[in-house]
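Undergrad: sharing a model that was predicted from the sequence below.
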Amino acid sequence: MYTPPAFRQDDPAWWRQFIRATRLCTLVTATAEGLEATPLPMILDAPEGGEATLLGHLSRANDQWKRPPVGEALAIFTGPDAYVTPSWYPSKQETGKVVPTWNYQAVHVHGEATFFDDPDGLRAAVTRLTDLHEAERAEAGMETWRVSDAPEPFVAAQLRGVVGVRLRITRVDAKSKMSQNRSADDQAGVVAGLSESPRPGDQMVAAIVAGLGKS
């Protein structure tokens, strides 16, 4: 991913939080038959001083796991994005030297992907993934679901229908392109313009741009 210095996020704490907040990624592998890509939620394990990995699972019927990866795999996490019109820039009136752009956040995780289907490993992965997302419902006082709530024979049958995937992280490219290269006045124009949009993503980008320089 092309990451100019103004937009590059080098702090591991930033991309770790981004992955945990985004959760869903697109897992891309290159195979002898061509590129394979699957959207799936993955858990980040990043212990201090230890090896960072992503963990998830996909359908056993999915051919991606059956085709050995050639080289590294890529997990793509994307965040809020928004079109930015130069009409919002005060500098448009001053110089006219402005063009449209797109604000967005993305993290590209490179690493070695391995697939597994041992029952204990699969159960642990599925349970962790379920507990992670159900925890948010619990915090909100909503009814939750656990793997153990389903009949054991049913769970065992469901596990036979999936394959686990583990990505050992070797490199991370993290980018937050949020008008950092514009003047404070232009940034304020972007915030004002996006804040008037009914699109939730535009509202999220407005909040991020508004927070530039405040941290």
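TA: Structure received.
Undergrad: contacts and neighbour counts: CA atoms only from here.
TA: OK.
Undergrad: residues touching the most centrally placed residue in the chain, list them.
TA: With distances taken as C-alpha atoms, centre = their mean, Phe77 lies nearest the centre of the chain, 2.4 Å away. Counting by C-alpha atoms under 8 Å, 6 or more residues apart in numbering, Phe77 makes contact with 19, 22-26, 106-108.
Undergrad: ok, structure two:
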Amino acid sequence: MYTPRHFAMPPELQRRLLAAPGAGDLITHGPSGLLATHLPYFFDDTMGEHGSVLLHVARPNQQWRETVEGEALFIITAASDYISSLWYPSAESSGKYVPTWDYVTLHIYGRLIAHDDVAWTTMAAQRLMGLHESRVGLADMPEDYLGGQLRAIVGLQLEVTRMEAKAKLSQNRTPLDVQGVIEGLQQAGADELAGLVEQYALPAAQRRADLIADVAARHRPGRTIGTATPR
């Protein structure tokens, strides 16, 4: 994934996203070519050297049956939205009305392991449900019904080999433009992305602006930098 340095995801945000279960896209390549399935997941940092993403698929889904060629890829896009150039104060004076798209995404690569094992699938389903439900669990279902449901799915474990993380949050804009993005996203109802921009992009944009101002001050006309001492 192409990730300019200023869009690199802070480690703290990466850990935060991994700790929040949700849904993502599992992509594999095998004898049938490319296959993709949108799946619920949770991350377990104790399974494997770099942790594992735990998933499950419907038994008829051929993706779990095929031999995966190389690594499998799981994509999590935690937040994503359109950024209007009308939100940039600088666009009014410059006329540079170029919109963009901000997002936060994780690309997780690894070795895909199928667990056609009711005990393993029960463990994974119970843990996933427990992360979202506080009032009911697997034990509250009729035993014969639960058994049928668990036999209808197959557990998957993506044992992580590497991750690529990108947080494109308008860090390359001026602080005033970033503030405009925050307000625009809030008005559009994209509060999650607005919060991420405020937390991560606004400080980064301010540091960038301060650095530019400092460099400009050091090289202002009439000042010579690094002049050698006469001998």
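TA: Structure received. Not measured: the values here are computed from a predicted model.
Undergrad: hang on, the residue nearest to the centre of structure 1 in a strand?
TA: Yes: when DSSP: H, G, I helix; E, B strand; the rest coil is applied, Phe77 of structure 1 is found to be in a strand.
Undergrad: excluding covalently adjacent residues, which one is nearest to it?
TA: Leaving out its chain neighbours, the residue that sits closest to Phe77 of structure 1 by C-alpha to C-alpha, 6 or more residues apart in numbering is Cys25, at 4.6 Å.
Undergrad: the one you found: which element?
TA: strand 24-31 (DSSP states H and E).
Undergrad: distance to Val84 of structure 1 added to the contacts of Phe77 of structure 1, as a markdown table?
TA: Compiled in a markdown table, these are given as follows (distance: C-alpha to C-alpha, whole Å):
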| residue | distance to Val84 of structure 1 |
| --- | --- |
| Ile19 | 25 |
| Thr22 | 22 |
| Arg23 | 26 |
| Leu24 | 25 |
| Cys25 | 25 |
| Thr26 | 25 |
| Ala106 | 17 |
| Val107 | 21 |
| His108 | 23 |
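Undergrad: let me know the closest of the residues you listed to Ala210 of structure 1.
TA: Distances from Ala210 of structure 1 to those, taken as C-alpha to C-alpha, are shortest for Ala106 (18.7 Å).
Undergrad: tell me where the longest helix sits in structure 1.
TA: What stands out as the longest helix in structure 1, according to DSSP state H, is helix 119-139.
Undergrad: in structure 2, what residues pair with whichever helix or strand comes after that helix?
TA: Downstream of helix 119-139 of structure 1, the next assigned helix or strand under DSSP H and E is helix 152-159. Using TM-score structural alignment, the residues of structure 2 aligned to helix 152-159 of structure 1 are 143-150.
Undergrad: before we move on, the earlier item: out of the contacts of Phe77 of structure 1, which is nearest to Ala192 of structure 1?
TA: For the contacts of Phe77 of structure 1, the nearest to Ala192 of structure 1 is Ala106 (23.3 Å; C-alpha to C-alpha).
Undergrad: which residues touch the counterpart of that closest one in structure 2?
TA: Alignment note (TM-score structural alignment): Ala106 of structure 1 maps to Thr105 of structure 2. Going by C-alpha under 8 Å, 6+ apart, Thr105 of structure 2 touches 75-79, 165-167.
Undergrad: list the buried residues of the longest helix seen in structure 2.
TA: For structure 2, the longest helix by residue count, based on DSSP H, is helix 202-218. Neighbour counts using 16 or more other C-alpha atoms under 10 Å place 202, 204-206, 208-209 of helix 202-218 of structure 2 among the buried residues.
Undergrad: what of stretch 72-90 of structure 2?
TA: Neighbour count says stretch 72-90 of structure 2 has 72-80, 83-90 buried, by 16+ other C-alpha under 10 Å.
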